[in-house]
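**Q** coords please:
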Amino acid sequence: MITNRLVKNSLLVGHKVLRSRSSLGLGALITPRSCFNNTNNINNINKSMLLTNTPSTSSSSSSLLGYCTATAKTTSSSLGDKMLSITRDSKYASLTEKDVEEFRRMLGDTAVINGKEDLDGYNTDFMNQFKGSSQLVLRPKSTEQVSSILRYCNERRLAVVPQGGNTGLVGGSVPMYDEIILSLSSMNNILAFDEVSGVITCEAGCVLQTLEEYLHPKGYTIPLDLGSKGSCHIGGNAATNAGGIRLLRYGSLHGNVMGAEVVLANGTVIDLMNTLRKDNTGYDMKQLFIGSEGTLGVITKLAILTPAKPTSVNVALLSCSSFEQVKQLLVEAKKMLGDILSAFEFMDRPCIDLVLAHHEHSHEPFDNKSPFYVLIETSGSNETHDMEKINNFLEDIMNRELVIDGSLASDSKNVSQFWTLREGITESLGKAGAVYKYDLSLPIDNFYAIVEQMRDRLKGTSANVCGFGHVGDCNLHLNIWTPGQKYSRDMLKNIEPFVYEYTSKYRGSISAEHGIGAKKVSQLHFSKTHESIELMRNLKNAMDPNGILNPYKVIPSSPSST
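**A** Take a look at the predicted model:
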């Protein structure tokens, strides 16, 4: 057994583990920080950084990777070996000056934005893939105002795009053409918090990090952590059923959202703001809106169950010689860490090389390079108990030679360094060239094979392939990048539809956490059966018969599209 005791905040570790592996890196198995709040230290990828570092796409290449300029009646985007043609639906009315004046009367001048320069940020998506041509942004301050807007738009057949922090990756929160943008950014009030149940009630425009900062001194935390937490809105998180690194510990928003208030396309306000965990009175209607990406209704308020904030957090970085070892580590981590396991992230070696090349504050984690790396986080409330569990886990995996090297973070600086290697990947990819991104969920036995097969497919090309993600919940981020090059239709043909066919073959999901948006509409059939898509379409037609809410998104326009 490992013998350990705390002496002046240092953990003395028995020689058995140290001798089993000569290089443990970064001070070896020394004491982790206790009560460390990593909100401000974990690398936060914000909107402006990603827009700056992502290769821009000019209008002359607007047909690539779903990039859309809505200046013509038909928009073409290259998705795989087919051209996806999106035509503006003639059933929608065009905005008039009379409409603008009516909105000014409803909301006041400051809540109506129609200056061209002011509209650019709202019209362009987070990844610079899509650019609409909306002439109007509305910023209501209450549910009643949202209801008035939608009632008017429904009567006039004016299409509307609900927009939160606009940090999505599939073009779901920007117009394809001239749809009115309904921004929830002014609805950002925290309405109540029950310190007994842990339920927070807030408006949809609250920024995720703001909620975290509000809850922190009260001893609670939001059950969701995203790289874009400084910009994204909780309403948008719910509308897209955002995932992130905490899903392994706390589950998805389908389980953590207790109640919601939603405005339907015709302006009807649906009050589903239950704050109790048990309610077995018929259909759980709020679930329809979580993950619907604003196509069925506009979320205006939420009641969210928040867990107690961990007071003892440990982060370990491990290296492995094979993905089979990564799988074995996951099994052992679930068995031995159980209730305190909060993150299990993996990165292959190309990911580490990318971060080292493009991130100023990154460092080689160990003396020897390895094919795979695993970042494990535990979160609990008893430091002694947690240390005993993680020490037993580390001793076990060392003795069984499931890892090559390993290190336990000793302080907040080490924690930040470890998380930079994981969360710095997306930023580094943005600096590396044209990037083809895929957000997949796959059975663990077929999880990494797609990365290896993609490398084989792209041999002889300039493309590089890497894989990383939330292996604890089977979510793979597959990325292909071509250094110093622009997006290429020929390269895309080498990738698609293979990546979707592989995913479908093993009954995976073509969008594990990013959603469908506009970008993946024509690929929906790889994850949903024809009957499922028809049921989705029937729900949409019943709840939004005029189709004004977020058109051209999520659901294929007709059966022939599937």
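
**Q** Every contact and neighbour count from this point should use C-alpha atoms.
**A** Fine.

**Q** for the chain, what's the longest helix?
**A** helix 412-432 (DSSP state H).

**Q** buried set for that helix?
**A** With burial defined by 16 or more other CA atoms under 10 Å, the residues of helix 412-432 counted as buried are 412, 414-432.

**Q** Can you give the contact residues for the helix or strand following it?
**A** The first helix or strand that comes after helix 412-432 along the chain, using DSSP states H and E, is strand 433-441. Contact partners of strand 433-441, identified using CA atoms under 8 Å, 6 or more residues apart in numbering, comprise 54-55, 429, 447, 474-487, 492, 503, 508-514.

**Q** Now which of those residues would you call buried?
**A** Neighbour-count burial within the contacts of strand 433-441 applies to 54-55, 429, 447, 474-482, 486-487, 492, 503, 508-514; the criterion is 16+ other CA under 10 Å.

**Q** any chance you could map the strands in the stretch 451-562 of the chain?
**A** In chain order, the stretch 451-562 of the chain shows strands spanning 464-470, 475-483, with DSSP state E, counting those that start in this stretch as the criterion.

**Q** Next, the second sequence, to be compared with the first:
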Amino acid sequence: MSITSLFTTILKSDQILGPDDLSHRYHHIWHMDQPLNALCVLLPETTQQVSEIMKICYAQELPIVVHGGLTNLVGSTETTGDEVVISTERLNKIEETDTASRTMTVQAGVILENIHNAATEKSLLFPLNFGAKGSAQIGGIISTNAGGLRVLKYGMTRQLVLGLEAVTADGTIISSMKKIIKDNSAYDLKQLFIGSEGTLGVITRAILKLEEAPQSRNAAYIAFDEYEDVVKFLKYMDSHLAGKMSGFELIWKNSYQQMTSVTDAVKPPLPYDYNYYVLVEALGSDQIKDQEEFQQILENALENDLILDAVMAQSPSDIEWFFRIREDVNNLVDFMKHDQHFDISLPIPLIGSYIKERYETLALINGVEQVYAFGHVADGNIHFMIGKENLSNDLKKKIDHCIYGGLKEIGGSVSAEHGIGTHKKDYLELCRTKEEISLMRSLKTLMDSKDLLNPGKIF
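**A** Here you go, the predicted model:
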């Protein structure tokens, strides 16, 4: 009996893709030239179908990897060829937008940008935002507890999920689809699945927390030469904007130069004369009033020598231009022979010196060709993108040790928002104690005793 024949009683023929049908499938959106290696790909359309799939896999002891938008950056969607892949692409319905409770009920395969658009139609906002919004699916976003550009104001994904439905390894459906914010009725079980990278269950549906759509949006690029001044300005802006600041992105000089020198569409708002560039965003309720206030705050900062230079967006198209610079990391990757990505987290006051030391050390590693840093400095999350001349494991390890080497001593993390996957599991002990890891393993064993869900990931 073939593997695919196991599922013919619960799925239609077009929901089952065998090994011969996988030439157009892949394990990551950046590796479309590498055909997917798997036993089969299944395309369920309901939670019940996912449950039936899981029951069969549990009985047959078939490992399972879940595929969403395939934008994950730590190897969480990689396969070895021995797995059944469950794709959530047909679980793509927005079931309800409730304007009174300010919630949206969605299936796991809904793309983030479609959630944004549906919320906007109802004068609401789903604040989670990042560069891969046009591909990333909400199930994967929840399973990795994604962050993005507005964590400062609205929090990580787990702060934006009110209800959740997931299927465990044996096919049990765990459903807590509630629209309420406050629920202290014992354990908050949905938090087990949020951020667990598909190792504890398959997320199928969720209720998302929405906000009233802002009526104003302002942004500016600000220039600095000293990192300490960036931190002072963060406190200054946060206090003067009185809760309106929604983004505070820091870009190092060489990163800013590369991001703005590729095409005219991303020309530099400020000249290349400074060491640091900050992109600030504020959301409010009155465009004219808020723009005047935003401008006055920046002018006062200039007059008091808090900043060296600034340029403020004068239109929505300017704001899109400003954010395109920060979001389009392809302007960095496209010029690398091979690339390696990092999303470390560390205390805000230490970021300047830590990144400076990494730049200096990476420059001494033979095989490292480019080093770019940028990130969400207001929540302590800095991204590195490193170009290298080859894919040798030796070079990878040297770069890993350089980036991660000092994080344990300063209370940092090897993953701020991307997760652990396969790429970071060797470094988990740098940011989690032995006792924490032991408890995580116990949870994994309890919920997935046969180790079928995303095996080899995290641990």
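
**Q** Output the strands of the stretch 451-562 of structure 1 in CSV; the columns should cover distance to D271 of structure 1.
**A** Formatted as CSV, the strands of the stretch 451-562 of structure 1 follow (distance: least, CA to CA, whole Å):
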stretch, distance to D271 of structure 1
strand 464-470, 34
strand 475-483, 33
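
**Q** Which of the ones you listed sits closest to G338 of structure 1?
**A** G338 of structure 1 lies closest to strand 464-470 among the strands of the stretch 451-562 of structure 1, at 16.5 Å (CA to CA).

**Q** quick one: that closest one aligns where in structure 2?
**A** Under TM-score structural alignment, the match for strand 464-470 of structure 1 in structure 2 covers residues 370-376.

**Q** how much does that stretch stray from structure 1?
**A** Between stretch 370-376 of structure 2 and the aligned residues of structure 1, the post-superposition mean distance stands at 1.5 Å (mean CA distance after the TM-score superposition for structure 1).

**Q** Could you list the residues in contact with that stretch?
**A** The list of residues contacting stretch 370-376 of structure 2 from outside it, by CA under 8 Å, 6+ apart, reads 148-149, 247-252, 254-255, 332, 336, 355, 359, 362, 381-388.

**Q** roughly how far apart are the residue of structure 1 sitting at the aligned position of D225 of structure 2 and M336 of structure 1?
**A** Counting by TM-score structural alignment, D225 of structure 2 lines up with S321 in structure 1. Taking CA to CA, to the nearest Å as the criterion, S321 of structure 1 is separated from M336 of structure 1 by 21 Å.

**Q** And the helices in the stretch 51-200 of structure 2, which stretches?
**A** Counting by DSSP state H, counting those that start in this stretch, one finds helices in the stretch 51-200 of structure 2 at the ranges 112-121, 138-143, 151-154, 190-193.

**Q** for the ones you listed, which one sits closest to I403 of structure 2?
**A** Across the helices of the stretch 51-200 of structure 2 (criterion: CA to CA), the nearest stretch is helix 151-154, sitting at 23.0 Å.

**Q** residues in structure 1 matched by that closest one, start to end?
**A** Per the alignment by TM-score structural alignment, helix 151-154 of structure 2 matches residues 247-250 in structure 1.

**Q** Could I get the buried residue list for the matching stretch?
**A** By neighbour count, and taking 16+ other CA under 10 Å as the criterion, the buried residues in stretch 247-250 of structure 1 are L247, L248, R249, Y250.

**Q** Following the lengthiest helix in structure 2 in sequence, what is the next regular element?
**A** Using DSSP H to define each element, structure 2 has its longest helix at helix 287-303. Proceeding C-terminally, helix 287-303 of structure 2 gives way to strand 309-312 as the next helix or strand, assigned by DSSP H and E.

**Q** Show me what that next one packs onto, helices and strands only.
**A** Counting by 3 or more CA pairs under 8 Å, 6 or more residues apart in numbering; DSSP states H and E, the packing neighbours recorded for strand 309-312 of structure 2 are strand 216-224, helix 287-303.

**Q** okay, the angle between the helix or strand just after the shortest one and strand 216-224?
**A** It refers to strand 216-224 of structure 2. Using DSSP H and E, the next helix or strand after strand 216-224 of structure 2 towards the C-terminus is helix 227-240. Here helix 227-240 of structure 2 runs at 160 degrees with respect to strand 216-224, directions being taken by axes from the mean of the first three to the mean of the last three CA atoms, to 10 degrees.

**Q** Now do the buried residues in helix 227-240 of structure 2.
**A** Judged by neighbour count using 16+ other CA under 10 Å, the buried positions of helix 227-240 of structure 2 are Y227, D229, V230, V231, F233, L234, M237, D238.

**Q** how far is it from where the chain is centred?
**A** The chain centre lies 25 Å from the centre of helix 227-240 of structure 2; the measure is CA atoms, centre = their mean, to the nearest Å.

**Q** That helix vs structure 1, average offset?
**A** Here the mean offset of helix 227-240 of structure 2 against structure 1 after fitting is 0.9 Å, by mean CA distance after the TM-score superposition for structure 1.

**Q** Mean distance of the next helix-or-strand element following that helix to its aligned residues in structure 1, please.
**A** Later in the chain than helix 227-240 of structure 2, the nearest helix or strand by DSSP H and E is strand 245-252. Using mean CA distance after the TM-score superposition for structure 1, strand 245-252 of structure 2 ends up 0.6 Å from its aligned counterpart in structure 1, as a mean over the superposed pairs.

**Q** What is the corresponding segment of structure 1 for strand 245-252 of structure 2?
**A** Following TM-score structural alignment, the aligned partner range for strand 245-252 of structure 2 in structure 1 is 341-348.

**Q** where's the residue nearest to S342 of structure 1 when sequence neighbours are not counted relative to P223 of structure 1, distance?
**A** Leaving aside its chain neighbours, S342 of structure 1 sits nearest to R249 (4.7 Å; criterion: CA to CA, 6 or more residues apart in numbering). In this structure, R249 of structure 1 and P223 of structure 1 are separated by 8 Å, where distance is defined by CA to CA.

**Q** again, but for S441 of structure 1
**A** With distances defined as CA to CA, the gap from S441 of structure 1 to P223 of structure 1 amounts to 20 Å.

**Q** now do Y502 of structure 1
**A** Taking CA to CA, one finds Y502 of structure 1 at 32 Å from P223 of structure 1.

**Q** next one: T69 of structure 1
**A** The gap separating T69 of structure 1 from P223 of structure 1 is 36 Å, by CA to CA.
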